[in-house]
Each structure stands twice: as C-alpha cells, then as structure tokens.
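Engineer: Predicted coordinates and the sequence they were generated for:
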Amino acid sequence: MKSVPALGEVPSHWTVERAKWVLCRQRRDVQPEDRIVTAFRDGQVTLRENRRTEGFTNAVHEIGYQGIRKGDLVVHGMDGFAGAIGVSDSNGKASPVVHAYVANQITDARYVAYTLRTMALSGYVTTLAKGIRERSTAFDAPTLANVQLPVPPLVEQRRIANFLDAETVRIDAVSRHFRQLADLAQERVRAVVDAAFADYEASPRVPVSTVCRAIIDCVNKTAPISTETTPYKMIRTSNIRNGMVDLTDTFSVEKGIFTEWNRRGAPRPGDVLFTREAPLGQVGMLCGNEKVFLGQRIMLYRADESRIRKEILLFNFLGSHMNRQLRLLGAGSLHEHMRVGDGLKLQVFCPPLEQQDALVTQIQEGREASLLLSDLAQRQLALLAERRQALITAAVTGQFDVSTASGRNVTEGVSA
C-alpha cells in the first residue's frame, strides 16, 4: 500500500504523482461566441445560464478571461476548497480566478476531479491556503501543481469515473426529490402564515422600525477566523434558514474579535435575524445562549414586546407580504440584495397585543407538521450527501472493486 496526503492508503500498484505531471494548464483566448462558464460548489462546471444567473457579479470589462472547452478540468481558485472543481460540460469562458487543465494521455480528468474534490471537502485544500477570508480559501495553480495525486492505471481510472458518474446520478436524483419535499414543506409554512394574517389584510401595516427595541446591521469587514476552536462564533447567512438559526456550522474567533464585533450590541435569544444578501430574505430566530456575533449581510431585529411578540415579528418575515416587499426593494441587476436603509422600511402586521398570543398558537400549530416534514427531508439530504462522499472517497482510493461494488453494470453505455 502507498500513502497519499488527505486520502490515506491506496493500492500498491497505483503510482503517486504531483498534479503538474498529469495535468497541463490551458490558457486559451476567448472566442466571440463564448458565454460564461461557472464552477459550482457541487462539482458541476457548466454554462452559468444552465443553472442560475442571480447571486453573481459580472465584470464590466472581462480582463483576463480565458477560454474553457468541454472536457477541461476546471478548478475555482477561491471556491475550490468548498468543492468547486469539476470537468466542464460546455465550451465558454471563465474569469482569471479559474484555472483549467487538460489531462495527459494516461489520466482521466473525471477521476482527477473526483479525487481533488475529495481532498478539498476533507479540509486538505484549506491547509494549503495562502490566505483565508470568509467563505473562501486561495487554491491557485502553483499550489495545485504540487498536490500529490494517486494515479491508477488508465483503465482503472475510467472504471472508477464511470462508476461514480452512474452512482452519483442516482443519488442526486433521490436528493432532488427530497429537496422538492423540503421546498413544499416551506411553501406550506408560508400558506399557514398567510392564512393567519388574512384577517388583518385590511389593517394598515407599520414600519418594522416602530415595533423593535433595536435593529442592528453588520457593518464590519470580514472577521479574522481563529485556527483554534473557541466558544465565540460568527453567524453567517448560511446559518439562517426557514425561521431558524442553526449554529452547528460556524467559524470560531478570538475573544477580542468577538468583543469588537459586538460593540453595537450582542445578539440575544429571541432576536430575529434576516439576510440582506447571499441569499436575500432568509430569516430565523436565535435560540440558546451561545456567544455569537453577526457576520456580513445580516440584520438583527429585536422585538419591543410591549408592542409585538417576537414570534409575530418572525412570522411576518415568513409571509408572502414580506416576499412582495423584498421583490420591490431588492436592488441590483446582477443579484438580489437589500440596502440597510430599506431594512428599516419593511412593513409588518402588528395586530392588537391581546390577540397576538392566540395568533402565535395558531401559526405554531399549523407549522408543526410542515417543520417535521422539512426536518425529515433535510436529514435525508444530509445522509445522502454523506453516502455520496463516502462512496467517492472509497472509489478514488481503491478501497473496493467498483466493477462489482453495486451489483450491476455501472459502465453500461460507456467505453472502458
């Protein structure tokens, strides 16, 4: 057996080579017909228009853009650490932050892509970083060049890649169904909220600023992340989803950074957190007493409970009436975001205080089944993602014979 950094042992008949010996970097000119190709974090590399166009910032002048061709191994220099590595299914062009490669004659680019993504998702790429900022880690071409890769015989690489192509398609198909189930559960929650507020549609709404004791927006730059685990955590937009704040995946910071970033006031249990961007409009209520502070693009709303229950404030953000406002206030032709000032202007229903407890009970009872369904779907998605990555890791390290692993002909329709 041989050992490879981040992957462990691989079969003894495999070789181990630095990436620069199996990959040839490409620097092509852009053609007039080329459209933008994006490397997504799930490993798909395709024309941006094939997936989505919101959430991106397009360059006015495409300085340094390069040609990408179908079959290229594409590595995103800033998002590669999170899995933005794959084989392009399209011709097009990409920004300078992307680097593209053609595999040599004894290497299958698909196998290398699966291997590099496994290394990235294990955290290995982060250890190679030349600089760290929130949500990205530099993984440039010189760094990749020296990464050691396991190199099975070509026929074995193709067999592994064919197996993984077939199996991941099956897993992804099941995952899509669970994502649809989760989406339906959230639509059901919105319907419950809308029905509860229907009796107040004729009543005037009030600016959210008039029913809050405090509204805090994150005006800091990116906080320096601690290399050690500390009790001081940064809440990111990815932690805020579907009425809840999930703190299981947060960045740690030093106590001094925590104190500095909370100089305008620390978040408290019951605060409603709202994302102004990436994506716009997610909301959740903070629970528990963890030591946290707001990351970028988040606003905090603290209900004045002499006027509005904190739950009613949260439910306002989950209703269709809030979505309509966000569509009007969301600025930017390239991606949706909301300015801090507009976050003060959002209008909310504020029923008479004596009616709010009953309204809270009504909505919570209606949400319960939908939240259970959503939680089930999310847990299944997590298990499928774990299964998918475990399968990939085992295959690219030769832990099983992929030709018999699934009990079916996984290479049907593709050449060996």
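Structural biologist: Cool, the structure landed.
Engineer: make it CA atoms for all contacts and neighbour counts henceforth
Structural biologist: Fine.
Engineer: Next, count neighbours for Ala390.
Structural biologist: 12 (other CA atoms under 10 Å).
Engineer: One more: Ser238?
Structural biologist: So Ser238, with other CA under 10 Å, has 15 neighbours.
Engineer: Checking it next. Helix, strand or coil?
Structural biologist: Going by DSSP: H, G, I helix; E, B strand; the rest coil, the secondary structure assigned to Ser238 is helix.
Engineer: can you tell me how far it sits from Thr248?
Structural biologist: Using CA to CA, to the nearest Å, Ser238 is found at 11 Å from Thr248.
Engineer: What are the boundaries of the strands in the stretch 51-200 of the chain?
Structural biologist: For the stretch 51-200 of the chain, applying DSSP state E, counting those that start in this stretch gives strands covering 66-68, 73-76, 85-87, 92-94, 98-103, 132-133, 136-137, 148-151.
Engineer: What is the first one packed up against?
Structural biologist: Applying 3 or more CA pairs under 8 Å, 6 or more residues apart in numbering; DSSP states H and E, we find strand 66-68 packed against strand 92-94.
Engineer: other SSEs contacting the strand it packs on?
Structural biologist: Using 3+ CA pairs under 8 Å, 6+ apart, the elements in contact with strand 92-94 are strand 37-39, strand 66-68.
Engineer: For Arg379, which of these is the nearest?
Structural biologist: strand 37-39 (26.2 Å; CA to CA).
Engineer: just to revisit the earlier point, any chance of the helices and strands packed on strand 92-94 in TSV, with mean neighbour count too?
Structural biologist: As requested, the helices and strands packed on strand 92-94 are exported to TSV (neighbours: other CA atoms under 10 Å):
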stretch	mean neighbour count
strand 37-39	25
strand 66-68	25
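Engineer: put this beside the first:
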Amino acid sequence: MSDVRLRHLARINPLTPAFDRLADNDELTFVPMEAVWPDSRLDLTRRRTKSAVATGYTRFQDGDVLVPKITPTFEASRSVLIQGLLGGVGAGTTELHVVRPGPDIDPQFLLYTVNTHTFLRLGASEMYGVAGQQRVPDSFLRDLRVRLPSLPEQRCIADFLNAETAHIDRLAAAQRRLAAKLREREALAVEHHLSQASSHQVRLKNVLLAPPSYGANESAEHDRRDWPRYIRTTDIAEDGSLRESTFASLPPEAARKYMMDDGDLLFVRSGATVGKSFVYEARFGPAAHAGYLIRARVDSSLMHSRLIWYFCQTRNYWQQVSEGTLQATIQNVNAEKYGNLLIPMISRDRQVPTLTALDRIVTKSRTLRRDAGRMLDLLAERRQALITAAVTGQFDVSTASGRNVTDGVPTT
C-alpha cells in the first residue's frame, strides 16, 4: 500500500487529440454544468458541432473523470466518469477539470477517490477567487496524495461501491420523484386557484409603478451587516426566501440607486436559473439587487405582489418564459419580455382570500417536500461516508462484499 500523487497516476486537463481529428461539421456530445450529475441524472443527450465548441470549452473523451471546479458544484460531489460520448469525444463547460486515468489506477476507483469527504474538504480549502465564484486549482489535483491499493483491490473496492451506491441512488431517485410529484401537484393547485379567482389577464407592466429595471453591476462583495444587502441570483432560495449562507453587501453609495421596496418582485434574467422569481419584503432589511436580476415594482393598489409570485410557479408562467428566452450562449429574458408577461388579474375583494388559500396549500406541500429533501440529505451523507470509508481503507471491503483477494486476484 502506498500514497502516490495523482499526477503520477493520471493526466490533469490533458490535450484531447480525438477532438482535433474531427471535421468542423462533425457532431459531438456537449455537456454544460447542469448536465453533470453522479448518477442516472448525467445528461449526455446534447449535441454540438466541433466548430461550435472549438474555442472556449473543455474537451474530454470516454474514460475521463470530470471534476467540477467551481463552488458550490464542487462541494456537491458531482464528479463523473464519462462514458458513452458520441464518437467517444465531448466538450463542455470550462468549469470542469479533466482527469484522465493512467494504467496504474482503475477509472472507477479514481472516480470514488474524488468523491470522498477527504477530497472535497481538502479541495474546498484550496479554492481561490471571490465569494460565490471560487474555484479549485488544477495544482490541487496534481498534488493530491492518493491511497493506492493494488489494481485487483481497487477493482474490488469499486465493484463493492458500485453495488452499494446503486442501491442508495435508487432510494434517492424515488425521493426525487416524490418531490417532483409534490411540486407538480402544488403548481396545479396554484394554477387552479388563480384561474378560478381571476377575471381576465393583463400584461405585468400594466400593474407596475415603473418599467422593469436592471440592478447593480458590482463585482466587489462585502460582509458588512451595517450596509445594504446585495441580493444576487445565488441568494434566492427555491421556497422564496433568502439564503443567509451567501450573504453579501454593497457600500451605501453604490446601493442607493438599486434599493428595494417592500413587495418588489425580482426575476432572474439569464443563466441556468432564468425565470426564477422572488418577492422582497421589508423584514429582510435594506437591500439592493444585482445586475442579473430584474426588478418589477408592483402597484399594491392594483395587485398583491405575492399573487404574482405564486403565478410564477405555474406552467403558464414557465411556458411564457421559455417562449421569451433569447437563444444565445447563455439563456436570457430581458426586462421588456418580463414586462409583457400575461398574468391573471384578480379583483381586490378576492385577492386576500385567494392568497390565504394559496399560502395554506403551499405550506403543506413544502413541508412534505422538505421531508423528502431531508431524506435525500441523509442518503447523500450515507453515500459519501461509505465511499470515504471504502476508499481510505477504514473497513475490509472484500469481507463486506463477500469476496476475498488472494494473490492479487479477487475470488468468491
């Protein structure tokens, strides 16, 4: 048993000659960050031509291990062993490190090594960059010390973990299906109540005090609680709250033009979460919004902003967002498109009862979804603990799996 630096076992971010041999119009697999998941959620269905990804993208091939380099995806343990690429070649986001295993390390064992708690903890400590945009340097991967059993032992460990994690992944998939069903049922209930209460549809801009506006483009991030909070895309949680773990602030002079009022709506205008929405409330404290968020200041004498936020959870809303998406490198919905959204108009006397009913429905649904989420967290913890224990030799995998390794050869 020995500890070997990873650079002696694998190539880090190597060249991919197979990519260079493709013709410009040849198609290959395209893998954006949202497609990178460690189980059946790995999505290899996207296609691009070589010419479309010739510059500004990471290249890789079948058998490579892809390691996300940016927070929080790195900490979420989303490294994958890539197989089944179209023509054996792929390209994807530059936020991936490519680790190409050599002959002395089993690819599956390497994959589990970069999914251990130890690896993730050490990698997080090596990150550089500003808060919210920190990345793991490739020097961390090159210098990583890997506990290296013999190849037969590596394969025995990998086989054991393949079986055990597959069982955990099936349980996790069932929990995700449950959460998705609850989310779907919630959206249908919200849509039904809104349609029953509304008399007609209007453009969002017709219930606003001013045209939708963009936020501040400030790169500096501070943690001053006596300054206005700087609300960014990453701060907005799915349940309509703000994440305290990502708190940042702006100097008062920089924030002044972009300060939020109670009831203001925020919409994400680009990226993977385009369309996500949020209602600012005064209880969150003084705050300004970032440039990737569009502010819509609702006229409270016409419409309660939380009713509009509830509409933003429905299929009707997401269909409009999808139709309004400008196809570019990054999906984008501009302020004008948001202003032209068709929303249900509800008379003043029906707004409070409708809002009360929706609050009750959604509170119950999200309690159930939180329970499913806690179960997913427990399964993820179990999965990572098992991987860490097996890879680091904390228990005898050959005994646990009912197999023995004799003279370097696994036997039953």
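Structural biologist: Cool, got the structure. Quantities reported herein were computed from a predicted structural model and do not represent experimental measurements.
Engineer: residues in contact with the counterpart of Ala174 of the second structure in the first structure?
Structural biologist: If you follow Ala174 of the second structure across to the first structure using TM-score structural alignment, you land on His177. By CA atoms under 8 Å, 6 or more residues apart in numbering, His177 of the first structure lies in contact with nothing.
Engineer: separation between His177 of the first structure and Gly71 of the first structure?
Structural biologist: For His177 of the first structure, the distance to Gly71 of the first structure - CA to CA - is 29 Å.
Engineer: Which residue ranges of the first structure form helices?
Structural biologist: Along the first structure, the stretches classed as helices by DSSP state H are 19-22, 48-51, 109-121, 124-127, 141-145, 154-197, 255-261, 310-318, 320-329, 340-343, 353-396, 402-405.
Engineer: average offset between the third one and the second structure?
Structural biologist: What it means is helix 109-121 of the first structure. For helix 109-121 of the first structure, the mean deviation from the second structure after alignment is 3.5 Å (mean CA distance after the TM-score superposition for the first structure).
Engineer: Report all helices and strands that that helix contacts.
Structural biologist: Counting contacts by 3+ CA pairs under 8 Å, 6+ apart, helix 109-121 of the first structure is packed against strand 73-76, strand 85-87, helix 154-197, helix 353-396.
Engineer: possible to save these as a markdown table with distance to Val97 of the first structure?
Structural biologist: As requested, these are exported to a markdown table (distance: least, CA to CA, whole Å):
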| stretch | distance to Val97 of the first structure |
| --- | --- |
| strand 73-76 | 6 |
| strand 85-87 | 12 |
| helix 154-197 | 26 |
| helix 353-396 | 26 |
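Engineer: Nearest to Glu311 of the first structure, out of these?
Structural biologist: Of these, nearest to Glu311 of the first structure by CA to CA is helix 353-396, at 6.6 Å.
Engineer: returning to that earlier point: go through the helices and strands packed on helix 109-121 of the first structure and name the closest to Lys255 of the first structure.
Structural biologist: Nearest of those (CA to CA): helix 353-396, 31.7 Å.
Engineer: Minimum distance to Ile312 of the first structure: which of the helices and strands packed on strand 92-94 of the first structure has it?
Structural biologist: Where those are weighed against each other on CA to CA, the nearest is strand 37-39, at 40.2 Å.
Engineer: What separation is there between the residue sitting furthest away from the middle of the first structure and Ile312 of the first structure?
Structural biologist: Distance to the chain centre peaks in the first structure at Glu354, reaching 40.9 Å (criterion: CA atoms, centre = their mean). Distance of Glu354 of the first structure to Ile312 of the first structure, computed by CA to CA: 12 Å.
Engineer: So which bits of stretch 381-394 of the second structure are buried?
Structural biologist: Using 16 or more other CA atoms under 10 Å as the burial criterion, the residues of stretch 381-394 of the second structure that qualify are 383-384, 386-388, 390-391.
Engineer: ok, so of those residues, who is nearest Asn404 of the second structure?
Structural biologist: Nearest to Asn404 of the second structure out of these is Ala390 (CA to CA; 14.7 Å).
Engineer: So what does that closest one match up with in the first structure?
Structural biologist: So Ala390 of the second structure corresponds to Ala395, using TM-score structural alignment.
Engineer: Surely its match is in contact with Arg158?
Structural biologist: No. With contacts counted by CA atoms under 8 Å, Ala395 of the first structure stays clear of Arg158, the gap being 11.4 Å.
Engineer: Number of residues surrounding the aligned residue in the second structure for Ser122 of the first structure?
Structural biologist: By TM-score structural alignment, Ser122 of the first structure lines up with Leu120 in the second structure. Other residues near Leu120 of the second structure come to 17 when the count uses other CA under 10 Å.
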